[in-house]
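Asks: next input, structure requested:
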Amino acid sequence: MSGNREQFRPEDHPNDHFLLTTVVGSYPKPKWLDRSKDLLEDDDADFGEDEWTEAKDDAARLITEEHERAGLDVVVDGEMRRNEMVEFFAHRIDGYEFNGPVKVWGHNYFDKPSVVDEVSYDESWLVDEYEFTADVADHPVKVPITGPYTLANWSFNEAYDDEESLAYDLADLVNEEIEKLVDAGARYIQIDEPALATTPDDHAIVGECLERIAAGIPDDVRIGLHVCYGDYSRIYPEILEFPVDEFDLELANGDYDQLSVFEDPEFTADLALGVVDAHVAEVESVEEIEANIRKGLEVVPPEQLTVSPDCGVKLLPREVAYGKMANLVEAARNVEADLDSGDIDVSAPTPADD
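Replies: Okay, here's the model as predicted:
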């Protein structure tokens, strides 16, 4: 169990129990931000890089405040400055280049980058973004970073003998970036590794990447790992060896069919439980979300439970995304109150004293 989560408890928190509430990362962009991008690419429009930067700043400020209005304990800016989770970072890492979009499924295209030379770290990827958000926010800010395994797996490798060695070099770069974020004040970092669940046999590679990422990072910095879309039984309990404080898992979308995977052996890390479905454009009721949170208490005790959506919610209508966040927070506070009053019998194992 992590000892660094208490720093995120608000001073005016209404209950004795504390279920940390946060989001995975992405959030629907305001329509006008997409229009601004169109203007930037229109040679006839009086709209340049300065105006584009102002538009992204405005969107980041707006969505950060929207997360705070929903009552989330830890917020992000909704990734307003990011286009796609691999492409954004590949543009900032020396050794990558782009050769045009690749068809990935149906009529969807992805600007899949190629690694054409040894990857290296040039300038910070996220410090400016973090400092802006932290300045705007009254609440603590989480920083999502696409993990090195996914950055390697979702790229063309034209420079390394194998994907594994590429992933390790990228992990060293991520470590360098996190050190800069920590120096800037960040205390909550989330590594996104969606590729792990689709290639679960590589969990040992991901583990080594995380060892490199966490090297030298202070204990008071919370590191989470977000994994989605997969058969968790193929990576559990091996993932418990990873040097992370929290596992952020998509379970609502599968109606918690995989929850029992984490009951034996005992889940020793913190669990960030997806309690609203990022793929359904309907707002779950507070009562539904309360029931989902209680499912998490079958696996871990309250002091190890974080409450969040399944995944990023960028594909939802904005009013639906906000409704899910607001109901998620209300449900978490209700469950805390029920825990305080003894109305919930916690069946999860009580953690041993550190």
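Asks: make it CA atoms for all contacts and neighbour counts henceforth
Replies: Fine.
Asks: need the helices for the stretch 151-300 of the chain, in chain order.
Replies: 163-183, 194-198, 203-214, 286-296 (DSSP state H, counting those that start in this stretch).
Asks: which strands or helices does the shortest one pack on?
Replies: Based on contacts counted as 3 or more C-alpha pairs under 8 Å, 6 or more residues apart in numbering; DSSP states H and E, the elements that helix 194-198 packs against are helix 148-153, strand 222-227.
Asks: in a markdown table: these, plus mean neighbour count and distance to Ala171.
Replies: Converted to a markdown table, the helices and strands packed on helix 194-198 look like this (neighbours: other C-alpha atoms under 10 Å; distance: least, C-alpha to C-alpha, whole Å):
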| stretch | mean neighbour count | distance to Ala171 |
| --- | --- | --- |
| helix 148-153 | 24 | 5 |
| strand 222-227 | 23 | 14 |
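Asks: distance to Glu41 added to these, as a markdown table?
Replies: Converted to a markdown table, the helices and strands packed on helix 194-198 look like this (distance: least, C-alpha to C-alpha, whole Å):
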| stretch | distance to Glu41 |
| --- | --- |
| helix 148-153 | 27 |
| strand 222-227 | 33 |
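Asks: point out the one among these that comes closest to Leu20.
Replies: strand 222-227 (12.4 Å; C-alpha to C-alpha).
Asks: please compute how far that closest one lies from its chain's middle.
Replies: Relative to the centre of its chain, strand 222-227 is centred 7 Å away, using C-alpha atoms, centre = their mean, to the nearest Å.
Asks: between the helices and strands packed on helix 194-198, which one is closest to Phe47.
Replies: Comparison of those against Phe47 by C-alpha to C-alpha identifies helix 148-153 as nearest, at 32.0 Å.
Asks: next, count neighbours for the nearest residue to Leu151 once chain neighbours are set aside.
Replies: Distance criterion C-alpha to C-alpha, 6 or more residues apart in numbering; nearest residue to Leu151, sequence neighbours excluded, is Val86 at 5.8 Å. Neighbour count for Val86, taken as other C-alpha atoms under 10 Å: 23.
Asks: nearest to Leu259 among the helices of the stretch 151-300 of the chain would be which one?
Replies: For Leu259, the closest of these is helix 286-296, at 8.1 Å, according to C-alpha to C-alpha.
Asks: check which residues of the closest one are buried.
Replies: Residues 286, 289-290, 292-296 are the ones in helix 286-296 that count as buried (16 or more other C-alpha atoms under 10 Å).
Asks: could you pull out the strands in the stretch 251-354 of the chain for me?
Replies: For the stretch 251-354 of the chain, the strands defined by DSSP state E, counting those that start in this stretch cover 270-276, 305-309.
Asks: another for comparison:
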Amino acid sequence: MKIVATSAGSYPRIGDRPEQQRHRQAYARLERCEITTEEFEKIQDEITQEVIEEQIKAGLDLVTDGQVRWYDPISHLARAINGCRINGLLRFFDTNFYFRQPVIEGKLSRRGAVLRREFSFAKKVSKKPVKPVLTGPYTLAKLSIDRSGLGLQKIVRNFAEIIAAEVKDLKEEGAEIIQVDEPAILKHPEEFELFSEAVEIIAGEKGSSYLALYTYFGDVAPLYEKMLELPIDVIGLDFTYSPRLPQVIEEQGCDKDIGLGFIDGRNTKLERPEELLEKLQQMLPSLKGDTVYINPSCGLGDYLPREIAFQKLKVVAAVAEGMRRMI
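Replies: Below you'll find the predicted structure:
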């Protein structure tokens, strides 16, 4: 069994130190037309490389681009979709973070690739493998307003086809593992069949890449058995919302590769690696996949100060190293 220390998505692009304020300052200058879009993009490239290097310094084996270019998990993708306009701010689940809500006004279609260039750049500047992360079609649909009359089923399918095209692009760019985030299904388990159909559409384009499906911000234990039946390679789970999940996994086992989100991505309190390793040791005999990913429960960029995020990733690396010694 291989143990991999990784991120679950975003990483803070702004920190407390003056040199870590560049993104905020550059965005303000862009708004005032003091710099061009190309100049702003170059600054985002520099910050992307910087946050990748911080993840590597923290001890991660598999990094993300930190989603530095993302305004939020929803509108970053929705802005590039025909039939969709971006509306006002709405709270992202039960967090203190807000996203710009899409309004669906007609059939959805992709204007062009969104993540291909972002992943290509991150891969070029990283000394470690890079995992692209994108929001899944069901969550995009559930957090949008339907003014089109298409209905939820068609909107989910439209989004699924668009995300599948993104996944195909990433596969062609050489992504070994692609993460799709679907937190919304935990709030609407009665719609699992619709959700499952969307996952199948995406899985059809993954090719030889590993498809990782991550959920968070809800109790996944009631859906765990169904999640294992999905055509995915990695199942990523948030344990901070699911107190019964370790017991469920011990009872039912896991034949897939699994992402263990024991490190709380929303709480500044730093976990003690030895305490987490005790919990993991109990579950270890039930994990039958080839790879276990140790990661935070969710992306860190929208919820934690940069220094705390860095320390959280050091905990991730310490737990991964401790787990390697167990097996």
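Asks: related to what we said a few turns ago, and the buried residues of helix 286-296 of the first structure as CSV, adding distance to Leu339 of the first structure?
Replies: Output for the buried residues of helix 286-296 of the first structure, formatted as CSV (distance: C-alpha to C-alpha, whole Å):
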residue, distance to Leu339 of the first structure
Val286, 16
Ile289, 15
Glu290, 12
Asn292, 15
Ile293, 12
Arg294, 10
Lys295, 14
Gly296, 13
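Asks: and of those, the nearest to Pro218 of the first structure?
Replies: Gly296 (28.0 Å).
Asks: for that closest one, which non-adjacent residue is spatially closest?
Replies: Nearest non-adjacent residue to Gly296 of the first structure, counting by C-alpha to C-alpha, 6+ apart: Leu273, 6.6 Å away.
Asks: likewise for Ile327 of the second structure?
Replies: Closest residue in space to Ile327 of the second structure, ignoring its immediate chain neighbours: Met1 at 7.6 Å, by C-alpha to C-alpha, 6+ apart.
Asks: correct me if wrong: that neighbour contacts Pro285.
Replies: No. Under the criterion of C-alpha atoms under 8 Å, Met1 of the second structure makes no contact with Pro285, lying 11.2 Å away.
Asks: quick one: map Ser26 of the first structure onto the second structure.
Replies: Under the alignment (TM-score structural alignment), Ser26 of the first structure pairs with Ser10 in the second structure.
Asks: and for that match, the neighbour number?
Replies: Ser10 of the second structure - counted by other C-alpha under 10 Å - has 24 other residues nearby.
Asks: same question for Gly204 of the second structure.
Replies: Based on other C-alpha under 10 Å, the number of other residues close to Gly204 of the second structure is 12.
Asks: swap in Glu38 of the second structure?
Replies: Glu38 of the second structure has 9 neighbours, counted by other C-alpha under 10 Å.
Asks: distance-wise, check the residue mapped onto it from the first structure relative to Lys37 of the first structure.
Replies: In the first structure, the residue paired with Glu38 of the second structure is Asp50, using TM-score structural alignment. Per C-alpha to C-alpha, to the nearest Å, Asp50 of the first structure is found 12 Å from Lys37 of the first structure.
Asks: so Phe47 of the first structure, which of the three states?
Replies: Secondary structure, DSSP: H, G, I helix; E, B strand; the rest coil: Phe47 of the first structure is coil.
Asks: need the contact list for it.
Replies: Phe47 of the first structure makes contact with 39-40, according to C-alpha atoms under 8 Å, 6 or more residues apart in numbering.
Asks: cutoff 6 Å now
Replies: Shown in contact with Phe47 of the first structure (C-alpha atoms under 6 Å, 6 or more residues apart in numbering): Leu40.
Asks: quick revisit: so which strand or helix has the match of Glu38 of the second structure?
Replies: For Asp50 of the first structure, the host element (DSSP states H and E) is helix 49-70.
Asks: the following helix or strand past that helix vs the second structure, average distance?
Replies: Note on helix 49-70 of the first structure: by DSSP H and E, the next helix or strand toward the C-terminus is helix 87-90. Averaged over the aligned pairs, helix 87-90 of the first structure sits 0.5 Å from the second structure after superposition, using mean C-alpha distance after the TM-score superposition for the first structure.
Asks: onto which residues of the second structure does helix 87-90 of the first structure map?
Replies: The aligned range for helix 87-90 of the first structure in the second structure is 75-78, by TM-score structural alignment.
Asks: related to what we said a few turns ago, Glu158 of the first structure: which of the buried residues of helix 286-296 of the first structure is nearest?
Replies: Closest to Glu158 of the first structure, out of all of the buried residues of helix 286-296 of the first structure and judged by C-alpha to C-alpha, is Gly296, at 42.8 Å.
Asks: tell me how far the closest one lies from Val182 of the first structure.
Replies: Distance from Gly296 of the first structure to Val182 of the first structure, by C-alpha to C-alpha: 30 Å.
Asks: give me the number of residues near the alignment partner in the first structure of Glu271 of the second structure?
Replies: Under the alignment (TM-score structural alignment), Glu271 of the second structure pairs with Glu284 of the first structure. Glu284 of the first structure has 18 neighbours, counted by other C-alpha under 10 Å.
Asks: quick one: map Cys209 of the first structure onto the second structure.
Replies: In the second structure, Cys209 of the first structure lands on Ala198 (TM-score structural alignment).
Asks: OK, contacts around its match?
Replies: By C-alpha under 6 Å, 6+ apart, the contact list for Ala198 of the second structure reads Ala160.
Asks: how near is the spatially most central residue of the second structure to Trp70 of the second structure?
Replies: Nearest to the mean C-alpha position of the second structure, by C-alpha atoms, centre = their mean, lies Gly9 at 4.0 Å. Distance, Gly9 of the second structure to Trp70 of the second structure, by C-alpha to C-alpha: 11 Å.
Asks: re the thing from before, go through the helices of the stretch 151-300 of the first structure and name the closest to Tyr232 of the first structure.
Replies: The nearest among the helices of the stretch 151-300 of the first structure, by C-alpha to C-alpha, is helix 194-198 at 7.1 Å.
Asks: which residues of the second structure does that closest one align to?
Replies: Using TM-score structural alignment, helix 194-198 of the first structure corresponds to residues 183-187 of the second structure.
Asks: tell me which residues in the matching stretch are buried?
Replies: Buried, per 16+ other C-alpha under 10 Å, within stretch 183-187 of the second structure: 183-186.
Asks: what lies in contact with that stretch?
Replies: 139, 215-216, 218.
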